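Colleague: fold the stuff below for me.
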Amino acid sequence: MDHNLAQRLKAFRERTKIKMPAIALLTGIAKETLYKWEKGTKPSDLNDYFRLKAYLDEMENKFHEEQLERDTQKPATLRLPLNLNLLPVPQTDGKAAAGTITFFNDEPELIVDRINAPFLGPVDGVIEVTGESMAPTFGNGCRIGIIRLNDSRILNWGLHYYIIDKNWQGIIRRVYKGETENSLLLVSDNPNQHLFPPIQRTWEQIEAVFKIIAGILRY
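Modeller: Prediction:
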């Protein structure tokens, strides 16, 4: 059997939890044959092969359409608590834009855009970049995918992070060790370092640190 079709059959059953006898009933192909095909045995009847292929094409398209419909019905933004012990929740009223800090029961929350992009890995949400301080890496209008850190003091020097200070202002910078053990050096990617000079921040001035997973030019 076509290796790709065998993988599709297995993945479809795992995703939908459908049993093989049900597929056999819907396709008219013996369940024993389907089990063999799923394990990689080549089909002896091409008509059955194309019947299964047509069934998978139809059901996968239907599954993706339903998934898209569910996604479009979800609120476009999430309230992402800075407190790791609290879970993100949908922003049902949609009043605050992504990148805004709001408060719920005295807990600060970062509003982020929802994103469905499994290829990026775990992403808590997306916010838009404003300004050119991080150009050309992250230009004005592009998006960044961010994730909360279990321990914000364990950082990899030279990587990009999204930092929220005690004034509830967010900033994207490369992060390096500061002049003291209790400080960080925040560096712009813009070649014009005179316009965007490095910034020193102590940990007491920082409210939260998010790791930047990816930059997204189109969203």
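
Colleague: make it CA atoms for all contacts and neighbour counts henceforth
Modeller: OK.

Colleague: where do the strands sit along the chain?
Modeller: Along the chain, the stretches classed as strands by DSSP state E are 77-81, 89-90, 101-104, 107-113, 125-128, 143-148, 160-165, 170-177, 183-187, 199-202, 206-216.

Colleague: could I get those as CSV with mean neighbour count?
Modeller: Formatted as CSV, the strands of the chain follow (neighbours: other CA atoms under 10 Å):
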stretch, mean neighbour count
strand 77-81, 24
strand 89-90, 16
strand 101-104, 14
strand 107-113, 21
strand 125-128, 24
strand 143-148, 22
strand 160-165, 21
strand 170-177, 20
strand 183-187, 20
strand 199-202, 16
strand 206-216, 19
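
Colleague: next, format the ones you listed as a markdown table and append distance to Ala11.
Modeller: Listed next are the strands of the chain as a markdown table, based on distance: least, CA to CA, whole Å:
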| stretch | distance to Ala11 |
| --- | --- |
| strand 77-81 | 30 |
| strand 89-90 | 29 |
| strand 101-104 | 40 |
| strand 107-113 | 29 |
| strand 125-128 | 27 |
| strand 143-148 | 27 |
| strand 160-165 | 35 |
| strand 170-177 | 39 |
| strand 183-187 | 45 |
| strand 199-202 | 48 |
| strand 206-216 | 27 |
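
Colleague: nearest to Asp57, out of those?
Modeller: When the strands of the chain are compared by CA to CA, strand 206-216 sits nearest Asp57, at 30.0 Å.

Colleague: and for comparison, fold this next one:
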Amino acid sequence: MKNVSSDLKAWMMSNGLTQKKISDALGTSTAYVNTMMCGKKPFGRAAAKKWQEAFGLNASWLMTGEGPMLVGQEGAPERPLSLASHSDGGGIPLIPVEAMAGAFRGERTVLEYECERYIVPAFEGADFLVRVTGDSMVPTFRSGDIVACQRVPLDNLFFQWNRAYVLDTTQGAIIKRVRQAGDTGHILIVSDNAEYTPFELPREQLHGLALVRGLIRLE
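Modeller: Down below sits the predicted model:
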């Protein structure tokens, strides 16, 4: 039987669920949740069914570690991401919003010590992961999605027009599409949600840039 503990922890982190939130949803104690999350006790049929009803996790996967993690995920990758160990230096760091500036600069303290790291086989070579917030990029990116990003050097910058980027701007980090503006001193920032009006951003207000390589969505 595969150990589901690391994947279950990764799923919990990617969905912003604490042990308290899980225990409240299940109507049980945080001690029980911790026991199950750490793999100290295997999932029985009744417990697995309860977790499936509450969170959409596949009861069979919880009991055996085999098959898709989520109900209705047949045919999808069985392990979209798993939690990596800090000690082995592997995995891709999931960067909190407040540390985005350090991620663009590749600061060692941010990328190696302060963040959870995840193994995502589909996105080897990505520099960091970041969680999407807001609805400006729906339907392509939804709030709660995790996007894999590859840093782009600002010197001798070359844009792939109409691709999605994470941009570190004077007003903070944003995820948008980038298109050519009316002059070389600006770039056109475009949302996928038509309710958000495109705007031109002066290049001098761009402090960091990362190309979005793909997304992870756990539903």
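
Colleague: so Glu114 of structure 2 versus Lys49 of structure 2, what's the distance?
Modeller: The spacing between Glu114 of structure 2 and Lys49 of structure 2, counted by CA to CA, to the nearest Å, is 35 Å.

Colleague: who's more crowded, these two?
Modeller: Between Glu114 of structure 2 and Lys49, Lys49 has the larger neighbour count (other CA atoms under 10 Å), namely 18 against 15.

Colleague: which residues touch Leu87 of structure 1?
Modeller: Leu80, Pro81 (CA atoms under 8 Å, 6 or more residues apart in numbering).

Colleague: which one in structure 2 is aligned with Ile146 of structure 1?
Modeller: For Ile146 of structure 1, the aligned residue in structure 2 is Cys149 (criterion: TM-score structural alignment).

Colleague: if we can go back for a sec, Thr16 of structure 1: which of the strands of structure 1 is closest?
Modeller: Nearest to Thr16 of structure 1, of the strands of structure 1 and by CA to CA, is strand 89-90 at 25.4 Å.

Colleague: what about the counterpart of Leu120 of structure 1 in structure 2, how many neighbours?
Modeller: Matched to structure 2 by TM-score structural alignment, Leu120 of structure 1 sits across from Phe123. Using other CA under 10 Å, Phe123 of structure 2 is surrounded by 20 other residues.

Colleague: my read is that Phe123 of structure 2 contacts Ala148, right?
Modeller: Yes - here Phe123 of structure 2 reaches Ala148: they are 6.8 Å apart, a contact under CA atoms under 8 Å.

Colleague: overlap in contacts, the two.
Modeller: In contact with both Phe123 of structure 2 and Ala148: Arg213, Gly214, using CA under 8 Å, 6+ apart.

Colleague: how much space separates the spatially most central residue of structure 1 from Ile163 of structure 1?
Modeller: Geometric centre of structure 1, nearest residue: Val123, 3.3 Å, by CA atoms, centre = their mean. Using CA to CA, Val123 of structure 1 is found at 16 Å from Ile163 of structure 1.

Colleague: what do you get for Ile154 of structure 1?
Modeller: In terms of CA to CA, Ile154 of structure 1 sits 14 Å off from Ile163 of structure 1.

Colleague: again, but for Glu66 of structure 1
Modeller: 37 Å.

Colleague: also Asn192 of structure 1?
Modeller: 21 Å.

Colleague: now swap in Ala135 of structure 1 and tell me
Modeller: From Ala135 of structure 1 to Ile163 of structure 1 the distance is 17 Å (CA to CA).
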